[in-house]
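In: Everything below, folded, please.
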Amino acid sequence: MAVSSFYIISASLALIIGTASCSLSLTPDGYWNRVFPSTPMPNAIRELLSPSPSGSGGRNLTNSSPPTPIFPTKACCCKWAAMSGYPGLSPMNCPPNNAPLYSLREDMQPGSKMNVTMMITPVALSGGRFFPRQRAQAIPFSTSNLTAILKMFSIQPESDRASLIRETLQDCEAAAIKGEVKHCATSLESMIDFVVAELGTREIHAVFTSAVNREEAVKVRSYRVGAGGGRMMTNKVMTCHNTVFPYAVFYCHNFAGTRVYMVPLVAEDGSRVSAIALCHIDTSNWNPRHESFRVLGVKPGTVPICHFIVEGLAWVPN
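Out: Reported below is the predicted structural model:
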């Protein structure tokens, strides 16, 4: 057993070292091509590498707000984040009346109806752009350096944006809860390294919630689950959620027993959305005050709880 464990650990270290080698001399898209030579970079990720007119690598956060992301609208509020201690989404990061839509697995059966607000942009793109790894590593990333960060990006300390940035740092610094693996990726290269190491392979790809046949406007629509219903893609996944920061930072995490579904949604006007949903099979360790239990009328550990990935991406094996 000891020899076997040694070889497993050695193989994992070799995978990580091989992934990270020579990365400092590569651009982010060059690093992608090195790690995933046969997998084209999705447009939604490529958009995050585009140059920004603000000069900060992202939108000018001092006088503009990020566009409205894809947020379902069924739960009442976002206080669930503070009550549950569930990391990755602080109350300030979630507009009122736009909490994630929780559902049960049976809600993904063909013909099931749900009211969802959708706006399809490249869904990973809701804030800043990725800095190359070297530039990101040169910037302090901690609550103790918040003042310096705000000054660097000309953000007023008493502004709402500053509060959101503080909460992003706090979420990233918080210890993982039981059963969670987490990492805040401050560059695309950092995200790739973490995902490859945790999933144990380079044979992976990123999936997003996306429009199928037309652009979506921001409005509540009644969708029904299309033919075939929710189709399970895999039970091995790493999810990365966008955060509020002057440049792109993604909160990547996973819980054991998480399964990924592709759910076809069809609106009354014929608009179709290919939605990615996560189902958490074991919720016995979740805080009993988690908003999902109130919304669904269930108790911890009794049934799997599902939700759409509304802002971010999921990494799954090929």
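In: C-alpha from now on. contacts and neighbour counts both.
Out: Noted.
In: which residues in the stretch 1-150 of the chain form strands?
Out: Ranges of strands within the stretch 1-150 of the chain are 102-103, 113-118, based on DSSP state E, counting those that start in this stretch.
In: Let me have the ones you listed in CSV, extended by distance to R135.
Out: Shown next, in CSV, are these (distance: least, CA to CA, whole Å):
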stretch, distance to R135
strand 102-103, 38
strand 113-118, 34
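In: so which of the ones you listed is the most packed in?
Out: The highest average neighbour count among those, using mean count of other CA atoms under 10 Å, belongs to strand 102-103 at a mean of 22.
In: other SSEs contacting it?
Out: Where contact means 3 or more CA pairs under 8 Å, 6 or more residues apart in numbering; DSSP states H and E, strand 102-103 is packed against helix 291-296, strand 305-308.
In: any residues touching the longest one, and which ones?
Out: Outside of helix 291-296, the residues that reach it under the criterion CA atoms under 8 Å, 6 or more residues apart in numbering are A75, K79, W80, A81, S84, Y102, S103, L104, K299, P300, I305.
In: Now with 10 Å, please.
Out: Helix 291-296 is contacted by residues 74-84, 99-104, 283, 286-288, 297-300, 305-307 when judged by CA atoms under 10 Å, 6 or more residues apart in numbering.
In: Please produce a PyMOL select command covering the buried subset of the residues you listed.
Out: Here is the PyMOL command that selects only those of those that count as buried (16 or more other CA atoms under 10 Å):
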select buried, resi 74+75+77+78+79+80+81+82+99+100+101+102+103+104+283+286+287+288+299+300+305+306+307
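In: for comparison, sequence B:
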Amino acid sequence: MDSRLTLFFFIVFYGLTTVVAVSHAALPSEVYWHEMLPNTRMPSVIRDLLRLGKDGVHVTAGKEMPKGGTTVDVRKGGVGVDTDHKGKPIEIQRVLIIYRYEASEDQLHDDQYVAIFFLEKNLHPGAKKNLHFTKTTPGATFLPRGVAQYIPFSSSKLPDILNKFSISPGSLEAEAVKDTLSTCEAPASKGEDKYCATSLESMVDFATSKLGTNVQVLTTTVDKETATQEYTVGSGVKKMAGPKSVACHGQSYVYAVFYYHETSDTTAYMIPLVGNDGTSVEAVAVCHKDTSAWNPKHLAFQVLKVKPGSIPICHFLPQDHILWASN
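Out: Okay, here's the model as predicted:
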């Protein structure tokens, strides 16, 4: 049997052994999605995070561990976890979704950050903007909820987490873990409800608790990845129904973690874009009508030359970010 199509999760909870084998069938997390959201298509961004053999964290069974793997204890039992954590913490998360943060001088002069923001009044066919759409979420795999909920996820447990995943203190990887935990534990901004999902199941639960099950799950899709270029807004800009949406942003971590936040005074759009080289993009954007509680030195205000609370501010979502919206 092809090992890529078989996954064993071996978890022992206080002497109770549960074995789930998946072969030529949907993974348990996919089953949960279809049970909770029977009429909602699972985006490829999410499906990719369930694939076996992807860089990041791989859960295996038995005593034999892959090269470079480490064992993560789950109460009295354990699961094998192979980590391939690499890369620099993604600073764009901080200025894009954490509205209390002040932009750094480097970010103010980095086109990757600056180009994300725009004013709603400038969203019309023919509008032009220099953009670079690229995947920003680290290559990590969703853990099943039964595993994720028993792995420490707290700043107070940082030494234990680094030890379990064989991450050297002081390394870039350790800083990424620390930053993600800090982001997840920080208080929500005014008018915001936030949550960090460490499994697909918890992701679905949070979104449906805010929006119900009659939802669309939207992601930015790109024909091909290109360098920064000028894009033109095409006809067919679509405004999504409802004033509420739930956005989730991938974080730098050793397994898939998404920062979710719900804001009640927003408008979501699907925006067709065409690059100078012909590349087609269906971009997701969110416009925030009330920015009065944001840090006055947030990147958006400095880029757009506006004051907090004065005018709706919009931003594009990168490819690996997800927006949930009511139908």
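In: and the aligned partner of S274 of structure 1 in structure 2, what helix or strand is that in?
Out: When structure 2 is aligned by TM-score structural alignment, S274 of structure 1 is paired with E282. Assessed by DSSP states H and E, E282 of structure 2 sits inside strand 280-288.
In: Which elements pack onto that strand?
Out: strand 117-119, strand 215-218, strand 221-222, strand 229-233, strand 238-239, strand 266-275, strand 313-316, strand 322-326 (3 or more CA pairs under 10 Å, 6 or more residues apart in numbering; DSSP states H and E).
In: Pull the contacting residues for the spatially most central residue of structure 1.
Out: By CA atoms, centre = their mean, structure 1 has its centre lying nearest to H241, at 1.9 Å. H241 of structure 1 is in contact with 88-89, 124, 184-185, 249-253, 309-314, counting by CA under 10 Å, 6+ apart.
In: now, among those residues, which is nearest to A14 of structure 1?
Out: Lowest distance from A14 of structure 1 to these (CA to CA) belongs to A185, with 20.6 Å.
In: Please pull up the equivalent of the closest one in structure 2.
Out: Per TM-score structural alignment, A185 of structure 1 is aligned with A197.
In: Please verify my assumption that its match contacts A247.
Out: No: counting by CA atoms under 10 Å, A197 of structure 2 stays clear of A247, with 11.8 Å between them.
In: before we move on, the earlier item: in contact with the match of A185 of structure 1, which residues?
Out: Applying CA under 10 Å, 6+ apart, the residues near A197 of structure 2 are 142, 145, 148, 184, 203-206, 248, 250, 256-260.
In: go on, N287 of structure 1?
Out: W80, M83, S84, G85, Y86, F293, K299, P300.
In: Spell out the secondary structure type for the aligned residue in structure 2 for it.
Out: Using TM-score structural alignment as the criterion, the counterpart of N287 of structure 1 in structure 2 is N295. Using DSSP: H, G, I helix; E, B strand; the rest coil, the three-state assignment for N295 of structure 2 comes out as coil.
In: Could you measure from N295 of structure 2 over to H315 of structure 2?
Out: 16 Å (CA to CA, to the nearest Å).
In: Quickly find the element holding the residue nearest to the centre of structure 1.
Out: strand 238-242.
In: Next, the angle strand 258-267 makes with that strand.
Out: 60 degrees (axes from the mean of the first three to the mean of the last three CA atoms, to 10 degrees).
In: list the helices and strands the following helix or strand past strand 238-242 of structure 1 packs on?
Out: Following strand 238-242 of structure 1 in sequence order, the next helix or strand is strand 250-255 (DSSP H and E). Under the contact definition 3+ CA pairs under 10 Å, 6+ apart, strand 250-255 of structure 1 sits against helix 160-173, strand 180-185, helix 188-199, strand 238-242, strand 312-317.
In: packing partners for the last one?
Out: If you count contacts as 3+ CA pairs under 10 Å, 6+ apart, strand 312-317 of structure 1 packs onto helix 43-46, helix 188-199, strand 204-207, strand 231-234, strand 238-242, strand 250-255, strand 258-267, strand 272-280.
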